[in-house]
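A.B. asks: Next one to model:
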Amino acid sequence: MGQIVLKSYKDSWHEQVVQLYLAVTAKYKHAIFWWPGPEENHDNVYCAFDGEILVGKGQVQVITIQSQDEAGEYEGTKDGTVESYHQIYMNIKLRPEVSNQEEVFQLLYGALYERALVLAQDLPKTHSVQLCVGNHQAEQENSALFEKCGFTPMYRQYEMEKELNRVQEAPDLQIPELQFIQTALESSDEEQRYLRTESTIWPEYPLGLHRLRQLKGRTDFTSFAALDPDNQLVASVMVCQENEKSGSIEEVFVVPAWRKKGIATHLIRYGLQYLQEKGYTAARLSVQTKNEKALELYQSLGFTISGEEHRYGKDLIKIDSLSHR
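C.D. replies: A predicted model of the protein is given here:
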């Protein structure tokens, strides 16, 4: 192998990225592979070349941005006792036949780490910044390289899938106190109401406005929700496009006081019906492996496990020092 050269991505290299994807997925069928995306994202994409051959690609992207509410308490925490993070994810993929995998990986990782520090400077200085990665369970060699760089396991999640050729129409659910609605969360008030409730469900990993708007920007986005008599959100399911053939079920939750009443099942069925009407042939979702009740619910709706993703993280910036480690 000759000298490895890193370059920022150019559209003219798209076919080489396709060949990299084919090489990676030939070994790991369900590898977590990121595509470079639009031109404004190209500063976050690095390509490793051995001569004219693309031997690896790395990307970094801000996924979750937390902010402070007007009262000065952190959104995404419950009375300030649980720390939440801004999260920047990275993805590095190498050609399996490359002889010195670790050398190429370290070159890409070093460039992405420095880019992550630049991106972190634009984030609110209210929360620590966490650097994260997600890999399919089979990508053990890639995950081991990240662990050598100080990443530790955060959690695991199942990837689940359901064919949409036989979706039952959502039956009426009679709960007089609740109003069931479909909404695209278009107003700022709706966004804030959603984030307030969602952050109490997952205080360690709240969605945040940045990620919410990323989801809203996806094709065919909508949500199905339940409101109580005070017009407060008690349950929600988001749906959108995953790819040309598959839709995605996202961010399913019901607040504790309203659980075990069939609300989640009801909303998911509406979501599946919506995706089928949009022409999708399958629906996908993710669930943490330790969430056994949710896993049972999804299986009862016809979802089956198609894979397992492992998430890892490490501190990039701590708010007590605002200096990188």
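A.B. asks: For the rest of this, base every contact and every neighbour count on C-alpha atoms.
C.D. replies: OK.
A.B. asks: isn't Gly271 right up against Cys240?
C.D. replies: No: at 9.2 Å, Gly271 and Cys240 do not qualify as touching, with contact defined as Cα atoms under 8 Å.
A.B. asks: Can you work out which residues contact both of these two?
C.D. replies: Counting by Cα atoms under 8 Å, 6 or more residues apart in numbering, the common neighbours of Gly271 and Cys240 are Ile249.
A.B. asks: secondary structure element for the closest residue to Val252 other than its chain neighbours?
C.D. replies: Leaving out its chain neighbours, the residue that sits closest to Val252 by Cα to Cα, 6 or more residues apart in numbering is Val237, at 4.6 Å. Assessed by DSSP states H and E, Val237 sits inside strand 233-241.
A.B. asks: how far is the helix or strand just after that strand from where the chain is centred?
C.D. replies: Using DSSP H and E, the next helix or strand after strand 233-241 towards the C-terminus is strand 246-254. With Cα atoms, centre = their mean, to the nearest Å as the basis, the distance from the averaged C-alpha position of strand 246-254 to the chain average is 12 Å.
A.B. asks: swap in stretch 102-120?
C.D. replies: Per Cα atoms, centre = their mean, the centroid offset for stretch 102-120 relative to its chain is 20 Å.
A.B. asks: buried set for it?
C.D. replies: Across stretch 102-120, burial judged by 16 or more other Cα atoms under 10 Å covers Val104, Phe105, Leu107, Leu108, Tyr109, Ala111, Leu112, Arg115, Ala116, Leu117, Ala120.
A.B. asks: quick one, strands of the stretch 151-300 of the chain?
C.D. replies: In order along the chain, the stretch 151-300 of the chain carries the following strands (DSSP state E, counting those that start in this stretch): 152-163, 179-183, 222-227, 233-241, 246-254, 282-288.
A.B. asks: quick one, which of these is packed in tightest?
C.D. replies: Counting by mean count of other Cα atoms under 10 Å, strand 233-241 has the highest mean neighbour count of the strands of the stretch 151-300 of the chain, with a mean of 24.
A.B. asks: looking just at contacts, which helices and strands does that one meet?
C.D. replies: For strand 233-241, the elements it packs on are helix 188-201, strand 222-227, strand 246-254, helix 263-277, judged by 3 or more Cα pairs under 8 Å, 6 or more residues apart in numbering; DSSP states H and E.
A.B. asks: Need the single longest helix in the protein, by residues.
C.D. replies: helix 101-120 (DSSP state H).
A.B. asks: Just the buried residues of whichever helix or strand comes after it, please?
C.D. replies: Following the chain from helix 101-120 toward its C-terminal end, the next helix or strand by DSSP H and E is strand 128-136. Judged by neighbour count (16+ other Cα under 10 Å), strand 128-136 contains these buried residues: Ser128, Val129, Gln130, Leu131, Cys132, Val133, Gly134, Asn135, His136.
A.B. asks: Following up with a second sequence; could you model it the same way so I can compare the two?
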Amino acid sequence: MEKKYKIQILDAKKDSDLLFKIVEHENEVFGEATVGNWNIKPIAKYGKVFAAVTNDEKEELISVIEVLSSFDRELAYIYGVSTVPKFEKKGYATALLRYVIQYLKKLEIKKIELTVDTDNFTAQKIYKKLNFEIVEDLENEYGDNIKRYLMRYVGV
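C.D. replies: Model prediction:
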């Protein structure tokens, strides 16, 4: 059976159209917390943008993860994880996260962290299933009265 999707690491120049589709998607999903047009290309250039896309001529966006890392490669920070609504609840974000974790482990990154809304129980469940644990409560992380959990990958 042919795989219904493929994973790509996006290039800031070659994948410009898909990067802007990611911004449109994140505007719908995250509102003001989106990565935005001003940031998506620098993240693709100096960090990594991973995308799951349909494995056909359309190459429709399914799921996306943006990753930043520290200069010393000690820490990678997963900035955003999202799935296009029509593809939600089918395991794409989980599969993409597994891919990203393996990719980062091959680079010998020592710590992988992300933040999640304290009320986003679905995402927390996925992250815990993939060996992330809550290590800190963050106050005012993205603005006044916005609470998030800092989660860290503790897998072997």
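A.B. asks: circling back: what would the strands of the stretch 151-300 of the first structure look like in TSV with distance to Glu198 of the first structure?
C.D. replies: Converted to TSV, these look like this (distance: least, Cα to Cα, whole Å):
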stretch	distance to Glu198 of the first structure
strand 152-163	19
strand 179-183	16
strand 222-227	12
strand 233-241	9
strand 246-254	8
strand 282-288	16
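A.B. asks: And these: which comes nearest Leu316 of the first structure?
C.D. replies: Nearest to Leu316 of the first structure, of all the strands of the stretch 151-300 of the first structure, is strand 152-163, at 12.9 Å by Cα to Cα.
A.B. asks: Which residues outside the closest one are in contact with it?
C.D. replies: Residues outside strand 152-163 of the first structure that contact it (Cα under 8 Å, 6+ apart) are 281-290, 302-314.
A.B. asks: That one maps to which residues in the second structure?
C.D. replies: Counting by TM-score structural alignment, strand 152-163 of the first structure pairs with no residue of the second structure.
A.B. asks: For that strand, what is the distance to the chain centroid?
C.D. replies: Using Cα atoms, centre = their mean, we find the averaged C-alpha position of strand 152-163 of the first structure to lie 11 Å away from the chain's own average C-alpha position.
A.B. asks: between it and strand 128-136, how many degrees?
C.D. replies: When axes from the mean of the first three to the mean of the last three Cα atoms, to 10 degrees is applied, the directions of strand 152-163 of the first structure and strand 128-136 differ by 50 degrees.
A.B. asks: Ala283 of the first structure matches what in the second structure?
C.D. replies: Ala283 of the first structure maps onto Ile112 in the second structure, by TM-score structural alignment.
A.B. asks: quick one, what contacts that match?
C.D. replies: Ile112 of the second structure makes contact with Leu75, Ala76, Tyr77, Ile78, Ile101, Arg152, Tyr153, according to Cα under 8 Å, 6+ apart.
A.B. asks: Next: Glu59 of the second structure.
C.D. replies: Contacts of Glu59 of the second structure were listed using Cα under 8 Å, 6+ apart, and they are Val53.
A.B. asks: still on that earlier bit, out of the buried residues of strand 128-136 of the first structure, what pair is the most spread apart?
C.D. replies: The largest separation in the buried residues of strand 128-136 of the first structure, counting by Cα to Cα, is between Ser128 and His136 at 26.2 Å.
A.B. asks: what's the neighbour count on Pro176 of the first structure?
C.D. replies: Per other Cα atoms under 10 Å, the neighbour tally for Pro176 of the first structure reads 8.
A.B. asks: Please apply the same query to Met151 of the second structure.
C.D. replies: Other residues near Met151 of the second structure number 21, with proximity taken as other Cα under 10 Å.
A.B. asks: Next, find the distance separating the residue nearest in space to the middle of the first structure from Leu119 of the first structure.
C.D. replies: The geometric centre of the first structure, computed from its C-alpha atoms, lies nearest to Ile63 (Cα atoms, centre = their mean), at 7.3 Å. Taking Cα to Cα, to the nearest Å as the measure, Ile63 of the first structure and Leu119 of the first structure are separated by 11 Å.
A.B. asks: same check, this time on Gln87 of the first structure
C.D. replies: The value you get for Gln87 of the first structure to Leu119 of the first structure, if Cα to Cα is used, is 11 Å.
A.B. asks: Repeat that for Leu301 of the first structure.
C.D. replies: In this structure, Leu301 of the first structure and Leu119 of the first structure are separated by 40 Å, where distance is defined by Cα to Cα.
A.B. asks: What's the local residue count around Met90 of the first structure?
C.D. replies: Neighbourhood size, Met90 of the first structure [other Cα under 10 Å]: 22.
A.B. asks: and if you look at Lys86 of the second structure?
C.D. replies: The local packing count at Lys86 of the second structure equals 8, with neighbours defined by other Cα under 10 Å.
A.B. asks: Counterpart of it over in the first structure?
C.D. replies: With TM-score structural alignment as the matching criterion, the partner of Lys86 of the second structure in the first structure is Ala257.
A.B. asks: Excluding chain neighbours, what is closest to the equivalent of Lys48 of the second structure over in the first structure?
C.D. replies: With TM-score structural alignment as the criterion, Lys48 of the second structure lines up with Thr222 in the first structure. Among residues not flanking Thr222 of the first structure along the chain, Ala184 sits closest, at 4.5 Å (Cα to Cα, 6+ apart).
A.B. asks: which position in the second structure aligns with the one you found?
C.D. replies: Using TM-score structural alignment, Ala184 of the first structure pairs with Asp11 in the second structure.
A.B. asks: Now do that match: how many residues are near it, please.
C.D. replies: Using other Cα under 10 Å, Asp11 of the second structure has 17 other residues around it.
A.B. asks: Same question for Ser187 of the first structure.
C.D. replies: For Ser187 of the first structure, the neighbour count with other Cα under 10 Å is 9.
A.B. asks: The one 4 residues further on now?
C.D. replies: When counting by other Cα under 10 Å, one arrives at 16 neighbours for Glu191 of the first structure.
A.B. asks: wait, the residue nearest to Val252 of the first structure sits on Ala226?
C.D. replies: No: under the criterion of Cα under 8 Å, Val237 of the first structure makes no contact with Ala226, lying 9.4 Å away.
A.B. asks: list the residues that contact both of these two?
C.D. replies: By Cα under 8 Å, 6+ apart, no residue touches both Val237 of the first structure and Ala226.
A.B. asks: Could you report the separation of Ala93 of the second structure from Tyr46 of the second structure?
C.D. replies: Separation of Ala93 of the second structure from Tyr46 of the second structure (Cα to Cα): 22 Å.
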